[in-house]
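Undergrad: Structure for the following, please:
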Amino acid sequence: MGKRLQSKYKINRRLGENLWGRPKSPINRREYGPGQHGQRRKKPTDFGIQLSAKQKLKGYYGNIGEKQFRRYFDTATNRKGDTGENLIELLERRLDAVIYRAKFVPTVFAARQFVNHGHVTVNGKRVTIPSYTLRDGDVVQVREKSREIPMVLEATSSAERDVPDYVEVDNSKMSVKFVRGPKLADVPYPVQMEPKLVIEYYSR
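TA: Reported below is the predicted structural model:
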């Protein structure tokens, strides 16, 4: 947990993109990577491009661990349909991702911590696992005693992000219904995600 929290400030600069589209991102000030060698520019190899696509997708969802991310890929591969689309859908079904999409918290890292600390319920039962997979029709709700947390109040009133149409938010009840699994085109990524390159990376 600590390692993930420490690394989040460097993820944007390391990848050279404003992953979450936030105005305070360090990439807005310095486009080169962190460290003394960050300004060196090398032409990326095919492997480097594929690796970057994987790191970008992992980083966006709160710097998911490699083992867990690989399990998502394996599950996506074993499902019918396009593997890349399946991978995106699995990631968007994460409980912390839906909390973030509903704008109950300002960042994906805050979403993970919010779930860990027991602030949400799924279909009326408290869930503290950020990677919990939601099904179509599941209703996630912020617990009543957690609704006045300043971070939550600030996030819900922010105009920084839009809520996608595959979740339905009821701000009066502080709840969100997961309507359906999205396609890549449905997900409001601030940067271009390339799941096909992630598939190529794991298929080497």
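
Undergrad: hey, let's count contacts and neighbours off CA atoms from now on
TA: Noted.

Undergrad: Tell me who's in contact with residue 61.
TA: 91, 97, 108 (Cα atoms under 8 Å, 6 or more residues apart in numbering).

Undergrad: The last one reaches residue 95, doesn't it?
TA: No. Contact criterion Cα atoms under 8 Å: residue 108 and residue 95 do not qualify, at 10.5 Å.

Undergrad: Of the two, which one has the most company?
TA: residue 95 (26 against 22; other Cα atoms under 10 Å).

Undergrad: quick one: the more buried one and residue 138 touch, right?
TA: No. At 10.3 Å, residue 95 and residue 138 do not qualify as touching, with contact defined as Cα under 8 Å.

Undergrad: my guess is residue 51 contacts residue 199, does it?
TA: No. If you go by Cα under 8 Å, residue 51 and residue 199 don't touch, sitting 10.3 Å apart.

Undergrad: neighbour-wise, which of these two wins?
TA: residue 199 (19 against 16).

Undergrad: And this one, please, so the two structures can be compared:
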Amino acid sequence: MTKRTAAKYKLDRRMGENIWGRPKSPVNRREYGPGQHGQRRKQKLSDFGIQLRAKQKLKGYYGDLTEKQFRRIYTEAERRRGDTGEALIGLLERRLDAVVYRAKFVPTIFAARQFVNHGHVLVNGKRVNIPSYRVSEGDVIEVREKSRQMGLVLEAVQSSERDVPEYLEVDHSKLTAKFTRTPALSDVPYAAQMEPNLVVEFYAKN
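TA: Coordinates of the predicted model:
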């Protein structure tokens, strides 16, 4: 098992939820956390614990971002007009690796990061190998022609595990996706409930 695979399964068990909705998640078989103390009865979380958990879950969902990366995105969301939680979700969904994952070009968010890193993705015809690259409305994202027959791409496209959200126009025959608009929280097809309002509360107090 790769380090990344182990990490995502451990995250599911730590959260006690199947946060990506994958059939192979260990939470489908056992809901307790990892490690020798994982089967102990769950303690009631404090307000701080609930907020911290919400932050860890959202941060983990996007490929287990570092605290520095996530805090930077939050700080930018806070500066924007309107609801900070909604702005946070919008910024996270505009990451290139998130768009590649949502378009079903790869099976997992971890695979999306690696896929972008290895230069398999074009944005408006130019190769971009930075997973955190922020796409804009109207941008066209596509899989490089030489990469279109890769096994993980074919597997992801044919998978019926998840649907492409409405804020992307995807043509799987050409492996292209157009980012039509920045989504609101209600537009994003999370498999588990995300609570960005609790993330905002966490950073407001810490």
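
Undergrad: Residue 141 of structure 1 falls within a strand, correct?
TA: Yes. Assignment of residue 141 of structure 1 by DSSP: H, G, I helix; E, B strand; the rest coil places it within a strand.

Undergrad: ok, of the contacts of residue 61 of structure 1, which one's closest to residue 20 of structure 1?
TA: Proximity of these to residue 20 of structure 1 (Cα to Cα) peaks at residue 108, which lies at 8.9 Å.

Undergrad: who's in contact with that closest one?
TA: Per Cα under 8 Å, 6+ apart, neighbours of residue 108 of structure 1: 60, 61, 62, 96, 97, 100.

Undergrad: Against residue 136 of structure 1, how distant is it?
TA: Relative to residue 136 of structure 1, residue 108 of structure 1 is positioned 21 Å away (Cα to Cα, to the nearest Å).

Undergrad: Spatially central residue in structure 2, please.
TA: In structure 2, the C-alpha nearest the mean C-alpha coordinate belongs to residue 62, at 3.0 Å (Cα atoms, centre = their mean).

Undergrad: re earlier: okay, and which of the contacts of residue 108 of structure 1 map to helices?
TA: If you go by DSSP state H, those have 60, 96, 97, 100 in helices.

Undergrad: would you turn the residues you listed into TSV with distance to residue 24 of structure 1?
TA: Shown next, in TSV, are these (distance: Cα to Cα, whole Å):
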residue	distance to residue 24 of structure 1
60	16
96	22
97	21
100	18
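
Undergrad: Please convert those residues to a markdown table, extending it with neighbour count and distance to residue 80 of structure 1.
TA: Shown next, in a markdown table, are those (neighbours: other Cα atoms under 10 Å; distance: Cα to Cα, whole Å):
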| residue | neighbour count | distance to residue 80 of structure 1 |
| --- | --- | --- |
| 60 | 22 | 25 |
| 96 | 31 | 25 |
| 97 | 24 | 23 |
| 100 | 23 | 27 |
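
Undergrad: For residue 81 of structure 1, state which of these is nearest.
TA: Of all those, residue 97 has the smallest distance to residue 81 of structure 1: 22.3 Å, by Cα to Cα.

Undergrad: isn't residue 32 of structure 2 right next to residue 18, touching?
TA: No. Between residue 32 of structure 2 and residue 18 there is no contact under Cα under 8 Å: 11.8 Å.

Undergrad: Run a quick neighbour tally on residue 167 of structure 1.
TA: Residue 167 of structure 1: 20 surrounding residues under other Cα under 10 Å.

Undergrad: Find the residue closest to it in space, skipping its chain neighbours.
TA: residue 178 (4.7 Å; Cα to Cα, 6 or more residues apart in numbering).

Undergrad: pretty sure that neighbour is touching residue 137, no?
TA: Yes. Using Cα under 8 Å, residue 178 of structure 1 makes contact with residue 137 at a distance of 5.4 Å.

Undergrad: which of the two has more neighbours?
TA: residue 178 (22 against 14).

Undergrad: So what does that one match up with in structure 2?
TA: Using TM-score structural alignment, the equivalent of residue 178 of structure 1 in structure 2 is residue 179.

Undergrad: One more: residue 137 of structure 1?
TA: Aligned by TM-score structural alignment, residue 137 of structure 1 pairs with residue 138 of structure 2.

Undergrad: So its match lies in a strand, does it not?
TA: No. Secondary structure of residue 138 of structure 2 (three-state DSSP): coil, not part of a strand.

Undergrad: residue contacts, it?
TA: Residues in contact with residue 138 of structure 2 (Cα under 8 Å, 6+ apart) are 178, 179, 180, 181.

Undergrad: The same query, at a cut-off of 6 Å, please.
TA: 179, 180 (Cα atoms under 6 Å, 6 or more residues apart in numbering).

Undergrad: try the one 3 residues further on
TA: With contacts taken as Cα under 6 Å, 6+ apart, residue 141 of structure 2 has the following neighbours: 122, 123, 176, 177.

Undergrad: count of residues packed around the nearest residue to the first one once chain neighbours are set aside?
TA: If I follow you right, that is residue 122 of structure 2. Among residues not flanking residue 122 of structure 2 along the chain, residue 142 sits closest, at 5.3 Å (Cα to Cα, 6+ apart). Residue 142 of structure 2: 26 surrounding residues under other Cα under 10 Å.
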